[in-house]
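Q: What shape does this take:
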Amino acid sequence: MKIFYCFLVFVVSVISGFAQQSDSLRTELLSQVNVTANRITVQTLETAGSISVISSQNSKVWQPRTTPEALMGTTGVFVQKTTHGAGSPFLRGLTGNQTLILIDGIRLNNSTFRYGPNQYLNTIDPFAIEKMEVLRGGGSVAYGSDALGGTFQLLTSNPSFSEKLTVHGRAVGRYSTGDMEKTLRTGLEVSASRVAFSGGLSVRNFGDLIGGDTTGRQSPSGYKDRAFDAKLLLRVSDSWSLTVAHQSVRQRHVPLYYRYKLENFALNEFNPQNRSLSYFKLKGGTPRKWASEISLTGSWQTTKEGRLSRKTGSSSLRTETDKVKTAGLIFNVQSDITGFWKASSGIEIYNDLIKSNKTDQVAGGSPVYGRGLYPDDSKYLNYAIYTLHRLRLDNLQFSFGGRFNGFRIDVSDEVLGKVLVKPKALVGNASVSYLIREKSNFYGSFHSGFRAPNIDDMGTLGIVDFRYELPAYDLKPEASYNFEVGYKFRSKSLAIGAALFQNNLRNLITRVQVKGQKIDGIDVYRKENVERAYIRGGELEAEYMFSGNWKLYGGGAYNFGKNVTKNEPVRRIPPLNGRLGVEYRKLRWYVRPEVWFADQQTRLAAGDLGDNRIPKGGTPGWVVVNLMAGYEAKHFAVNAVAQNLTNKDYRTHGSGINGVGRSLWLTLTTRF
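A: Reported below is the predicted structural model:
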């Protein structure tokens, strides 16, 4: 708490001194543009909502090991790590299948996304990302199911056209003390007047994560990662372009560390953990106001998750495999209705096919085949129509929109029988902003959201999150009603963003214990729509540039969640957390010391008390000091990150593995 109060004092002091300081430099905070909030390009300052934009420049400085870790320190984002090969970001107290992840506008979330923390964001190669946009508290109208807490959009790098044929290349090498990371990334870009291509290959070997103070090496936690991406841009005409892209990630032997440490497993790992995405996007403009820009995106995405497990002292090896194939189609039309009225409307269709199986193999015996975690050959159709509008009248700006979403869930299973469910949802949003001289934005907004029941909710049979779960089918969509007020200010040297929100949650799907029933000594649960809850809180961030070369920055977020039905805290609510830092840049050099902090979390739900990853009495608070420095030249760059200088032993709330201890991460980049 003391650090957060210091941050408030810092904000007050820079505001009071603002009139006396130079405006020669421009702040980065709030000056970027985003596409996530309204499906059209809008400056972040003018957005009637809380959105963070993490640029590639920030990633170059921080040099994140993985995509989840690239979000660490972002205002309003709290990253939980079940294991070293995972990372699940919380938005306003929610995570897992209650937050939505997009890649270039395409849903990463599929019908098997689990409730609570998961590892799926870690299957996106951070080297392929150009920019990340984080919309807190919204996204269902624009993008559909799952955006109860908010929306993450990851935008990959695009090659650029050039008048003459040009070829550029890049190679990146990274090493960490203790052999915690050995990475090599190579990339190539070829540009011409009508054709542009970029591609890259990442080879990453992660050793066991070494914690701070008394923790030491956390084994087993290391794994191997291979990633490939390619993108081709064709200029079909002066106003039309075609993008064809592919990306894939293959991860091997990803241990779930806490299961070895706390649950008596001799083997428990994801193997393999694969994802691939191929898509095309045809985009162009027309002279008609109702269709100033049209885009058509078709995608094909596959995920494969294998799970291997064997208890200590047992000779029985269990192998589970889930495969999901998703075909998607998005048709979007942007309209410049008048000079002050813009709109974005369209249709979306996604269709999942799930294959799931399980094999038990005793040493020396024949394999026994059985039902997988999900019903085999399940089908999940997701279709929608939406429209979003933005009106600017002098200093007032109005935004509103609506979405109808339907689903067809087709399950045929020996436990459930044949089930056909067709849930539907209708959601809307509205906001108003008062803009003053392109510097200030007072806003209020309302977003309704939903999460349709998925195959993981309906068809799970087996041990999940230290419980035995039975299938359920009579489920309705979860609903959220998010209210927010905020203020944004930006000048050349100072930027401030503040927001207060309350998110009312209804029809929450939760596991309910089946009384008197145990399987292999484990309590049995089934999911039901039984809970109401609310999460309220506040967020504050600021950035101040002075003396030509210096920048002060910081941010913090607080969430308070209550399960009204059970009269207890909402599960896994992050504590007060944030960061403070200062950066100095001169010519090609920079240095950036930074402090991360989190208060203790002692407000625990019954599910938290039974979670062996959370210490008895709650998760202690912590303060971690990092130091980043680097030199950037035309053809090469050297970046160094010294993490956890005090070697603090810490764990983010709900994680199954401790954070990294004192260590040095060195990255060398060469370009031609």
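Q: Only C-alpha atoms from now on, for both contacts and neighbour counts.
A: Fine.
Q: Surely residue 623 is in contact with residue 595?
A: Yes. If you go by CA atoms under 8 Å, residue 623 and residue 595 touch, sitting 6.9 Å apart.
Q: Show me what the longest helix along the chain is packed up against.
A: In the chain, taking DSSP state H as the definition, the longest helix is helix 2-17. Under the contact criterion of 3 or more CA pairs under 8 Å, 6 or more residues apart in numbering; DSSP states H and E, helix 2-17 touches strand 550-563.
Q: For the following helix or strand past the strand it packs on, give me every contacting residue.
A: Using DSSP states H and E, the next helix or strand after strand 550-563 towards the C-terminus is strand 568-569. Here strand 568-569 makes contact (CA atoms under 8 Å, 6 or more residues apart in numbering) with 561, 562, 563, 603, 604, 605, 606.
Q: Would you do the same for the sequence below? I want to compare the two.
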Amino acid sequence: MTVLKANNYMLTLAEDPLALEEIVVSGTRWSQGSANLPSRISSISNRDMALQNPQTAADLLGASGDVFIQKSQQGGGSPMIRGFSTNRLLYAVDGIRMNTAIFRSGNLQNVISLDPFATEQTEVLFGPGSVIYGSDAIGGVMSFQTLTPQLASNGRTFTSGKAVARYASANKENTFHFDVNAGWKKWALVTSFSSNDFGDLKMGKHGPAEYLRPFYVNRQDSVDVIVTNDDPLIQRPSGYSQINVMQKVRFVPSKAWDIQLGLHYSTTSEYSRYDRHVRYRNGLPRYGEWSYGPQMWNMTNLSVTHKQANALYNQLAIRLAHQGFEESRISRDINRPSRETRIEAVQAYSANFDFVKALQIGTLFYGLEFVSDDVTSTGINENIATGVRGAGPARYPQATWASYAAYANYQHTLSEKTTLQVGARYNQFMLDATFDTSFYPFPFTTAEVNKGALTGSTGLVSKISNHFILSVNGSTGFRSPNVDDLGKVFDSADGAVTIPNPDLESEYAYNGEISLVKVFGTRVKTDLTAYYTMLENAMVRRDFLLNGEDSIVYDGELSKVEAIQNAAVATVFGLQANIEIKLSEEFMLSSKFNYQKGEEELDDGTTSPSRHAAPWFGLTRLTYNTKHVTMQFYAQYSGERKFSDLPQEEQGKPEIYAKDENGDPYSPGWYTLNFKANYQANDKIIIGAGLENITDKRYRPYSSGIVAPGRNMVISLTVKF
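A: A predicted model of the protein is given here:
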């Protein structure tokens, strides 16, 4: 009592870094302890984000050590989780599904539309999450919780905020961010704004010569000129800029009700797809230009939460949302006047009704979901010499994709130490598409899909002791064919074109895993998960026929016809390991390691390594933390992928790989040494500094089209108010 009195009766709570349980929302859409969930979940806190200072949301996920990030260009980032990627992973923002009907099997960069500065918690749920999240949640779910407006706790007006300025040397980044919160007794609002400007990215000095950029294409006097690069370490063109704006309003009329309205907007500049700029034909660049137009995303979402026990629920959450997406592709072969522009827009509408009902010996989570996507696709052909523009073939048909679902997840307390969780979801999905046959003679003009999918999960969590948890989980996931699968037309590779296939069906995943979490004394925590996933009826690109012909003329070139088909079985198994060691009150050592091996069936019945099963990778950190100073020295690393271990599809992309002693493409292993520090000068000012890739390694993460940054100095200043 004497000590408490001397401290003005104030207690300071310190987070236990070795705690077995943390509060997560991604497992059921509701806050609950992770120790009661059979699925593995990884969280990235605000503190981690502040120290790592990620440039994009993709970099934020990569800094977790649990997610492998592929990049085709600097303005991108395609996560790989447990051997799956792209449209076999699901993104959720404030509980709203971000995936649309044009999320493709090729690498995706939609995650960069999210602003790390406006994110207060990021979680990754590993394995199928289709019971809660529906189609696409096969490899995992990435859940982003944006800033929540804070009310005044003392009845007075509460204001807070921060301004951040950041510079990074590898791409001459200039970033500015501010957010401000104003809160009253029942009302609160938060405003967030971020502006990023990234120059051309510089690679490291020490590594494969194949990665260098000796020349690039520049348009001069109406002619494409191959220009010698004055610094082959600079990847030209790769720079871009981005703006993110968020406005949220919160109204809490009583303890039972919480109403929030969110407005989100993100846009990039036009930016080059770098991997296409290093694609060559007869030893010379194939393209005079290949870029993505501005990637735009906006979301308006209304959430209403009611917490009051009644016959139907103890808690209710209603989420209504509208999202708008727009992206485009602009390409032109070198010294050809014909420029092709393809523009895609999606209007996505969704409604989620989620309930929690406390029962005598368990808890029931259940809900309904409605999703509708309207897809508009436009093609424009332009002669840049004459300025004449005309209609061109669209990438997609004009289409509507819809999903209607009901789910239930029951958590049953078998004993004080054992919890059983059982869940099921029924999903009806529909797709209506109308094809334009004026450019290609498809033997159909419309396509309709109206089918259902049933998925489920069963998991058991046993708290063997206060320091030891064992969990086992079996789950299924599905992905319904979307507009990209069923209806796109694009050049999948040199001399090949992918065309629509209206006969697609859903693919299904079957997953089993076992996890052990053990705390040894007060110093060491270990976490190990082993898993196996089988994907049946997998949608893959295979040779196809159009009106009995195996080739058509596409973009002036005779091209082999391919289409997405249900033609394969794929398997993935792997291990995820984590260890945390509390060396002292100030020092913490942690390490994460991920190993996955995947195979997929080829057209001839043989198998190939899965394209999205990354090589083993990991992250080891030594962290020093005091009241005013946080410092971290860490190593990030990934294994080699030999030519014989490259997926068949990747073997045909020599432009993005190094060459082995036989001249074959392969992906070398790599590691980086890095240092980050934050110094809190006072309650208002935080100075951040870091040196990434200290040894200036030149490396290209597996399957990436752009080389990773070389030595990179990061400096930031945060002012709180």
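Q: Can you tell me which of the contacts of strand 568-569 of the first structure has the most neighbours?
A: When neighbours are counted by other CA atoms under 10 Å, residue 561 leads these with 24 neighbours.
Q: What's that residue aligned with over in the second structure?
A: Alignment note (TM-score structural alignment): residue 561 of the first structure maps to residue 598 of the second structure.
Q: Residue 196 of the first structure -> the second structure?
A: Residue 196 of the first structure maps onto residue 188 in the second structure when the alignment is built from TM-score structural alignment.
Q: now the strands for the stretch 51-200 of the second structure?
A: With DSSP state E, counting those that start in this stretch as the criterion, the stretch 51-200 of the second structure has strands at 68-70, 78-81, 84-85, 89-93, 96-97, 119-126, 140-146, 158-168, 173-183, 187-198.
Q: So what angle separates the directions of the longest one and strand 158-168?
A: Going back to what we said before, that points to strand 187-198 of the second structure. 10 degrees (axes from the mean of the first three to the mean of the last three CA atoms, to 10 degrees).
Q: Which part of the first structure matches the next helix or strand after strand 187-198 of the second structure?
A: Later in the chain than strand 187-198 of the second structure, the nearest helix or strand by DSSP H and E is strand 201-202. Taken onto the first structure by TM-score structural alignment, strand 201-202 of the second structure occupies residues 209-210 there.
Q: Identify the residues contacting that stretch?
A: Contacts to stretch 209-210 of the first structure, defined as CA under 8 Å, 6+ apart, come from residues 84, 178, 180, 216, 217, 218, 219, 221, 222, 660, 661.
Q: Relative to the second structure, and after superposing, what's the average distance for it?
A: Once superposed with the second structure, the aligned residues differ from stretch 209-210 of the first structure by a mean of 0.9 Å; criterion: mean CA distance after the TM-score superposition for the first structure.
Q: Please compute how far that stretch lies from its chain's middle.
A: Here stretch 209-210 of the first structure is found 23 Å from its chain centre; the criterion is CA atoms, centre = their mean, to the nearest Å.
Q: quick one: the helices in the stretch 201-350 of the second structure?
A: 274-277 (DSSP state H, counting those that start in this stretch).
Q: Would you map the helices across the stretch 551-672 of the first structure?
A: Going by DSSP H, counting those that start in this stretch, the stretch 551-672 of the first structure shows helices at 606-609.
Q: returning to what we had before: can I get the strands of the stretch 51-200 of the second structure in CSV including mean neighbour count?
A: Putting these into CSV (neighbours: other CA atoms under 10 Å) gives the following:
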stretch, mean neighbour count
strand 68-70, 26
strand 78-81, 25
strand 84-85, 26
strand 89-93, 22
strand 96-97, 22
strand 119-126, 22
strand 140-146, 24
strand 158-168, 17
strand 173-183, 20
strand 187-198, 21
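Q: who wins for proximity to residue 565 of the second structure among the ones you listed?
A: Among these, the nearest to residue 565 of the second structure by CA to CA is strand 84-85 (17.7 Å).
Q: Over to residue 481 of the second structure. Which of the three states is it?
A: coil (DSSP: H, G, I helix; E, B strand; the rest coil).
Q: Tell me where the stretch 551-672 of the first structure has strands.
A: Counting by DSSP E, counting those that start in this stretch, the stretch 551-672 of the first structure has strands at residues 568-569, 577-586, 589-598, 622-632, 636-643, 663-671.
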